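> After the sequence you'll find the predicted model.
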Amino acid sequence: MKRSFYLFNPGIMERRDNTLKFTPVIVNEDNEEIKQQPRYIPIEDVAELYAFGSLRANSALFNFLGQKGIPVHFFDYYENYTGSFMPRESLLSGKALLAQTSAYQNKKKRVELARKFIQGAAWNMVMNLNYYNRRGKDLQDIIDTIKRLSNTLPDAKAVDEIMGIEGNIRQAYYAAFDIILDDFNMGSRTKQPPENEVNALISFGNMMCYTETLRAVHQTQLNPTISFLHTPGERRFSLCLDISEIFKPIIVDRVIFKVLNKHALSTSHFDKKLNKCLLNEKVSYT
């Protein structure tokens, strides 16, 4: 079964027949590179690669990955998503592109679609909160607030109004995190960089959800740059931002609640420096 591979260490990636060879590299105090024990990954086991450390590779490797339909997602030092290598699109459709563009240009249709994304997200947030509310966490007031805000979405006549309602819904939802979590506090939502463990997990999980959505969209005839909730912009796949809004509560947030409350992760899995908190390489062994 194919799965995702996460490369947290800097290193060299090469092709060896139908196998990927990854050699981690460390730099000593004399600025000398020391190659570590290489790891071999059969290509048929790889769904996609996530590169969090510096990755050295040549065009032959990317040609090979492109032929096998394997994307590579890149992240910077602060674990912010910076871009992806995506295999050539094989499902291009002019008819689908015209229909998607037409839906974006039609204000009524765009507002309708944008509303659906947030209604789906709010529904899943409430599902999460109901689960913990039934298990002794006092979340009913927050649930009622999100439902009340969600009920105002049909009255919104513009995407900006919908985004404003979404912001209020998410603010109420994030207030529940400190009630749900037993040993960690989130406080307010901080990013670029995140300031504590919970915010670090949210940022990391949201990026994973975004890249998984991007991979799924590339397997359809949809154009990932034409979106309805988020404004289409240069150098970003904004449709993936739209779609991932629905899934973040049930994929990202549920996992965060589970791994922290079951102590699968601890403070040792994070590096805190000044006002930033990032996951460290220990996570790859968890």
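Nice, I can see it.
> drop to CA atoms for contacts and neighbour counts, all remaining ones
Noted.
> Show me where the protein has its helices.
Under the criterion DSSP state H, the chain contains helices at 59-67, 94-105, 107-133, 140-150, 159-174, 177-180, 197-217, 238-247, 254-261.
> Next up, the contacts around residue 205.
By Cα atoms under 8 Å, 6 or more residues apart in numbering, the residues touching residue 205 are 248, 252-253.
> one more time with 7 Å, if that's ok
residue 252 (Cα atoms under 7 Å, 6 or more residues apart in numbering).
> how far away is it from residue 279?
Residue 205 sits 11 Å away from residue 279, going by Cα to Cα, to the nearest Å.
> so what's the most centrally placed residue in the chain closest to, chain neighbours aside?
For the chain, residue 207 is the residue whose C-alpha lies nearest the centre (Cα atoms, centre = their mean; 2.3 Å). Closest residue in space to residue 207, ignoring its immediate chain neighbours: residue 81 at 6.5 Å, by Cα to Cα, 6 or more residues apart in numbering.
> Quick check: the one you found vs residue 72, distance?
From residue 81 to residue 72 the distance is 11 Å (Cα to Cα).
> this is the comparison structure:
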Amino acid sequence: MKQTIVIFSDYTEIKKKAGRLYIETPKTKGSVPVTNIDGVLVFGKASITSEALSLCSSNNIPVIFLTTYGLIKGIVLPPYNSSFLYTRLTQVKLNLFNRLEVAKYIVKKKCLEIESTFGLDLEAIQLNIEKIQGFSQLLGIEGYASKLMFNSFSEMLKTTEFTFTERTYNPPPDEVNALLSFVYILGYNLSIGTILIKGFDPYISFLHVKKGAHAAFASDVLEILRPKLTYFVGQLIRENEVLKEDFEKRDNGYFLKKPVLTKILDRFNLMKEKLTNSIKEFLAELEKFKDD
């Protein structure tokens, strides 16, 4: 599998050096052969030379620029690529004719992730998914699986200064929900970038419904990542990487203070490759999806 270059850093420089992409951040520097790259995601301030862009374009490598918190600033796509067109057509066809079956597959993938991450047994839930005939039933089962996951997550925090009772947001009513929201946003934005790199449309969804500018397919993908991201939040708290003093209350909700964001991004940076590979694995499965 080719590598997706994901950079979470301000003041990144990207250049061409002898058929390789040379990437330098304030903390690291190195080069990667373009033959090993399928896309570049840059979160934060960055400069890239025209020679590096040309190298990416001639090798069908998309480059996507985002803010530190994931808002897309710009997308540089290679010339017309027939494989991208095929991917989009496959996605549209699945949305029109197999939407429920794909949605069920996403929920089953999420259940498997919950099992492997939190050590729960969700076999009975997965068997019930096969019998579902409509979206309301599926969303009910997905919600129940999430509840079991959050119960285990709550147990993780029992020896800390934090407590968690239920997932609530807009605005987050406590520190843990504020941290979950921030980490989920990172996962959502990583999903958008990877979806675009692999030629899919982030708005053509299966489980979630598009509302406004919401990239609903990125939310679909996020459900598969959510168990790992939730456990990651638990680790941050248990290892005292995030403390009560790192939050402030305003507008009837809790929000992270700016100084701790860099620390969270540094830790997230360590798991970005694993998350990106999980997204790419699912997208590859989707291209070959068959309704059994």
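Alright, I've got the coordinates. Please read these numbers as outputs of a predicted model, since none were measured by experiment.
> nearest to residue 26 of the first structure, of the helices of the first structure?
Of all the helices of the first structure, it is helix 59-67 that lies closest to residue 26 of the first structure, at 21.7 Å by Cα to Cα.
> Need the contact partners of the closest one.
So helix 59-67 of the first structure is contacted by 14-15, 87-88 (Cα under 7 Å, 6+ apart).
> before we move on, what about stretch 272-287 of the second structure?
87, 90, 191, 194, 221, 225.
> Pull up the aligned stretch in the first structure for it.
Across the first structure, nothing matches stretch 272-287 of the second structure (TM-score structural alignment).
> If we go by neighbour counts, what in that stretch is buried?
272, 275-277, 279-280, 283, 286-287 (16 or more other Cα atoms under 10 Å).
> what do you get for stretch 157-171 of the second structure?
Those would be 157, 163-164, 167, for stretch 157-171 of the second structure by 16+ other Cα under 10 Å.
> for stretch 250-258 of the second structure, same thing?
Residues of stretch 250-258 of the second structure classed as buried under the neighbour-count rule (16+ other Cα under 10 Å) are 253-256.
> related to what we said a few turns ago, and the residue nearest to the centre of the first structure, what pairs with it in the second structure?
In the second structure, the residue paired with residue 207 of the first structure is residue 185, using TM-score structural alignment.
> can you tell me how far residue 156 of the first structure sits from residue 165 of the first structure?
9 Å.
> any idea what residue 189 of the first structure aligns with in the second structure?
So, by TM-score structural alignment, residue 189 of the first structure is matched to residue 167.
> And residue 151 of the first structure, by the same measure?
For residue 151 of the first structure, the residue aligned by TM-score structural alignment is residue 127.
> give the contact list for whichever residue in the first structure pairs up with residue 226 of the second structure.
Following TM-score structural alignment, the counterpart assigned to residue 226 of the second structure within the first structure is residue 248. The neighbours of residue 248 of the first structure, taking Cα under 7 Å, 6+ apart as the test, are 206, 209.
> Look up how far residue 24 of the first structure lies from residue 248 of the first structure.
From residue 248 of the first structure to residue 24 of the first structure the distance is 32 Å (Cα to Cα).
> same thing with residue 71 of the first structure?
With the distance defined as Cα to Cα, residue 71 of the first structure ends up 20 Å from residue 24 of the first structure.
> go on, residue 150 of the first structure?
The gap separating residue 150 of the first structure from residue 24 of the first structure is 48 Å, by Cα to Cα.
> just residue 264 of the first structure next, same as before
For residue 264 of the first structure relative to residue 24 of the first structure (Cα to Cα), the value is 26 Å.
> Out of the two, name the residue with the larger neighbour count.
Higher neighbour count among residue 264 of the first structure and residue 24: residue 24, with 21 against 12, using other Cα atoms under 10 Å.
> Tell me the residue in the second structure aligned with the more buried one.
Under TM-score structural alignment, residue 24 of the first structure pairs with no residue in the second structure.
> Counting neighbours, what do you get for residue 122 of the second structure?
Residues near residue 122 of the second structure, counting by other Cα under 10 Å: 15.
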